[in-house]
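**Student:** Below: sequence and its predicted model.
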Amino acid sequence: MSAVPSAGLAESINATLADLLDQDPRLLLLGEDIGRLGGVFRVTRGLRERFGADRVRDSLLAESTIVGQAVGMALSGLVPVCEIQFDGFTYPAVNQLVTQAARLGARWNGRVSPSLVVRIPTGGGFRGVEHHSESNEALFARFPGISVACPSTGEDADQILRYAVTLGSPVVMYEPIRLYFRRSSPVRDTEPPRSPTAARVVRRGRDLTIATFGAVTHEVLEAAHGLSPDVDVEVVDLRWVAPLDMETVLDSVARTGRLLVVHEGVKDVGIGAEIAASVAEYGFDALRGPVRRLAPGRRAYPPANFERDYLIDVQEIKDEVLVMTK
């Protein structure tokens, strides 16, 4: 099935941020080089010129201060949307996110509900080096008080951002770098999600469910279309990994009887492990075979010339599905 034209992720996020800035005077952007330069991937291009340096703020080269400032801004009633240049640069801000931002609501017994969004470019496939191609979403997904999203389309990025700035608690949104400027995507069903944090069934099928999220959703859909009609694969785009919409996953597994989880982050102690455990716990009777996970092994992201050997590709997904359905 052929690809369909679509707006790139960067263009969609830029338009959404512009609209949010226009609608809410409390909202501001904060990050390294996001103002004059427009961000390392130009996602915020033109926003400083339109809304001014007070609302599109270039920060110091220190991720801890970006999120630290944002925590104070959120407590004062502002709605900061931060940008971290790459997910491998997020670690200096873990303290501010986990020990401060995630606990603010509970610390004041629910009397404060500060909204704070942290945008993080993520993933490989663009010949980046280490610290530029990581997928560390599982790190923040395990901490109570932090919501974590990873859209695979500009439409979902728009919906996630609009919901995130109203949530009243911190949201980390991972943005797949290799989708920033991609102008086409495999055909997908347009059925809307049940709720702002629900997963989306992007392809209906009867033989096997694949749960996935982020950039690799495109490879999963391509593989699913390529296997049809011999194997009819249902694809669930999780969109959010914290909270996980297990209801949609379990409903899908009840229809197909099989589950494969595909993600770009390391397999060990990852999102796939949590999904597999939940399905084993709550959907075991529906399974016709063991749940399987397809993800990179536990090793650092390799140099650019070897990233194809690290990332999950369409053929690997097809091979795994065929093994599970033979």
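**Tutor:** On my side now, so go ahead.
**Student:** hey, let's count contacts and neighbours off CA atoms from now on
**Tutor:** Will do.
**Student:** Could you check how far residue 218 is from residue 64?
**Tutor:** 33 Å (Cα to Cα, to the nearest Å).
**Student:** okay, these two: which has more neighbours?
**Tutor:** residue 218 (24 against 19; other Cα atoms under 10 Å).
**Student:** so which helix or strand takes in the more buried one?
**Tutor:** Taking DSSP states H and E as the definition, residue 218 sits inside helix 216-227.
**Student:** helix or strand right after that helix?
**Tutor:** Counting by DSSP H and E, the next helix or strand C-terminal to helix 216-227 is strand 233-237.
**Student:** hang on, the earlier thing: neighbouring contacts of the helix holding residue 218?
**Tutor:** The contact list for helix 216-227 (Cα atoms under 8 Å, 6 or more residues apart in numbering) reads 1, 152, 185-188, 203, 210, 212, 231-235, 237, 262-264, 312-315, 317-318.
**Student:** which among these end up buried?
**Tutor:** Neighbour-count burial (16 or more other Cα atoms under 10 Å) applied to the contacts of helix 216-227 gives 152, 185-188, 203, 210, 212, 231-235, 237, 262-264, 312-314, 317-318.
**Student:** thinking again about what came up before, any idea of the angle the helix holding residue 218 forms with strand 233-237?
**Tutor:** Angle, helix 216-227 to strand 233-237, by axes from the mean of the first three to the mean of the last three Cα atoms, to 10 degrees: 170 degrees.
**Student:** chain center to helix 216-227: distance?
**Tutor:** A distance of 18 Å separates the centroid of the chain from that of helix 216-227, by Cα atoms, centre = their mean, to the nearest Å.
**Student:** One more: stretch 48-58?
**Tutor:** Relative to its chain's centre, stretch 48-58 lies at 26 Å (Cα atoms, centre = their mean).
**Student:** What is the linear distance spanned by it between its boundary residues?
**Tutor:** From its first residue to its last, stretch 48-58 covers 9 Å (Cα to Cα).
**Student:** Please compare the first structure with the one that follows:
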Amino acid sequence: MSETLETTYRDALRDAIREAMRADDRVFLMGEDVGDYGGCFAVSLGLLEEFGPERVRDTPLSESAFVGADIGAAIGGMRPIVEIMTVNFSLLALDQIMNNAASLLHMSGGQFNVPLVIRMTTGAGRQLAAQHSHSLEGWYAHIPGLRVVTPATLEDARGMLATALRDPDPVLMFEHGSLYPMKGTLATDAGAVDIDHAAVRRPGTDVSLITYGGSLGKALAAAALLDQDGVSADVIDLRTLRPLDDTAIVESVRRTHHAVIVDEGWRSGGISAEISARIMEEALYDLDAPVERVCTAEVPLPYAKHLEEAALPQPPGIAAAALRTLG
């Protein structure tokens, strides 16, 4: 039986990076403020001192330039880990991510893989206002050629990176900013985890709460509220948004016959719409009521705390949606 230690989400990520860099000389970290400053969210704190400036590289404020450089390094045989400070800044590198990283294997006739991992902070709830509160992982899940993962637990924060680095194709890792200080216990021998399958975080029989990333905790809190009304919620952590684990989604819906999708992204054209469509396509006759969706209000995220909270999915609203679908 393995021992456990107290840790945080950010420390689990740092341990994953450190382990990868110790195990493989080809792995290096690159991004804004990842070196001397230790990362905007302190994930890379101490790595420069351990591995030196050749393998922990601070970059200029040009996402397009350093993501492009890392794509070139990946094609050349290296295993880059790129840190983009927040997801909104990734839009400055969207051309590199979509037209190069995601497309080169296809456009080279299978000659050039791009084994690249891009980490970025996503999500709202920290009063960072409209420009730094986006949840755009659903946008990236739209792009063929990418894998999109969303670690919501300490185990996934610790283990997804190792699996991603073994992938011959680009992997985007979306870390919800509210999770970095999350505390818990982790096995001392925790390592690589599966990134192909969703996970049942709480089994239930009456309604499926389907979510990922920073919304998992809210879905679990909503399940606890539903318990008080005698409702048993099956909480599904998608973990990977591209490719979606259709089997896990459909199996849950077939158990409960009711579904609520919780997504911090906007409702229109978002990942929640895609999941809802797949449920309709694959499990329509297993449903006893229409699928409910709980998403962020369709506004630029407010700075004021009470307005931001009102705009985001919250446990009482998730529980209310579940009760609506149960009639």
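**Tutor:** Alright, I've got the coordinates. Everything numeric in this text was worked out from a predicted model, so none of it was measured.
**Student:** re the thing from before, for the helix holding residue 218 of structure 1, buried residues please.
**Tutor:** With burial defined by 16+ other Cα under 10 Å, the residues of helix 216-227 of structure 1 counted as buried are 216, 217, 218, 219, 220, 221, 222, 223, 224, 225, 226, 227.
**Student:** could you dump the residues you listed to JSON lines with distance to residue 51 of structure 1?
**Tutor:** Listed next are the buried residues of helix 216-227 of structure 1 as JSON lines, based on distance: Cα to Cα, whole Å:
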{"residue": "216", "distance to residue 51 of structure 1": "34"}
{"residue": "217", "distance to residue 51 of structure 1": "34"}
{"residue": "218", "distance to residue 51 of structure 1": "34"}
{"residue": "219", "distance to residue 51 of structure 1": "37"}
{"residue": "220", "distance to residue 51 of structure 1": "39"}
{"residue": "221", "distance to residue 51 of structure 1": "38"}
{"residue": "222", "distance to residue 51 of structure 1": "40"}
{"residue": "223", "distance to residue 51 of structure 1": "43"}
{"residue": "224", "distance to residue 51 of structure 1": "43"}
{"residue": "225", "distance to residue 51 of structure 1": "43"}
{"residue": "226", "distance to residue 51 of structure 1": "46"}
{"residue": "227", "distance to residue 51 of structure 1": "48"}
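**Student:** Could you name the specific helix or strand carrying residue 143 of structure 1?
**Tutor:** Using DSSP H and E, no helix or strand contains residue 143 of structure 1.
**Student:** what's the single longest helix in structure 2?
**Tutor:** Ranked by residue count and defined by DSSP state H, the top helix of structure 2 is helix 9-23.
**Student:** And that one against structure 1, how far off on average?
**Tutor:** Compared with structure 1 after the fit, helix 9-23 of structure 2 shows a mean deviation of 0.4 Å (mean Cα distance after the TM-score superposition for structure 1).
**Student:** Contacts for that helix, please.
**Tutor:** 27-28, 41-45, 47, 153-155, 157-159, 161-162, 179-183, 191.
**Student:** From the residues you listed, which land in strands?
**Tutor:** Residues of the contacts of helix 9-23 of structure 2 located in strands (DSSP state E): 27, 28, 183.
**Student:** neighbour-wise, which of the residues you listed leads?
**Tutor:** Within these, residue 28 tops the neighbour count with 23 neighbours, counted by other Cα under 10 Å.
**Student:** Give the full set of residues in contact with the equivalent of that residue over in structure 1.
**Tutor:** Aligned counterpart of residue 28 of structure 2 in structure 1: residue 28 (TM-score structural alignment). Residue 28 of structure 1 sits next to 21, 54, 55, 56, 57, 78, 79, 80, 81 when contact means Cα under 8 Å, 6+ apart.
**Student:** Setting aside sequence neighbours, what's the nearest residue to the second one?
**Tutor:** To tie it back to what came earlier, the one meant is residue 54 of structure 1. residue 28 (7.8 Å; Cα to Cα, 6 or more residues apart in numbering).
**Student:** now do the fourth one
**Tutor:** On the basis of Cα to Cα, 6+ apart, the spatially nearest residue to residue 56 of structure 1 that is not a chain neighbour turns out to be residue 29, at 4.7 Å.
**Student:** now the helices: where do they sit in structure 1?
**Tutor:** Assigned by DSSP H, the helices in structure 1 fall at 9-23, 47-51, 63-75, 94-95, 104-107, 137-141, 154-164, 216-227, 246-256, 271-282, 314-325.
**Student:** Give the buried residues for the third one.
**Tutor:** What that stands for is helix 63-75 of structure 1. Buried residues in helix 63-75 of structure 1, counted by 16+ other Cα under 10 Å: 63, 64, 65, 66, 67, 68, 69, 70, 71, 73, 74, 75.
**Student:** Go through the residues you listed and name the one nearest residue 124 of structure 1.
**Tutor:** residue 63 (20.8 Å; Cα to Cα).
**Student:** any idea how far that closest one is from residue 221 of structure 1?
**Tutor:** Distance from residue 63 of structure 1 to residue 221 of structure 1, by Cα to Cα: 35 Å.
**Student:** How about residue 10 of structure 1?
**Tutor:** Counting by Cα to Cα, the gap from residue 10 of structure 1 to residue 221 of structure 1 is 21 Å.
**Student:** Can you get me a residue count around residue 309 of structure 1?
**Tutor:** Neighbours around residue 309 of structure 1, by other Cα under 10 Å: 10.
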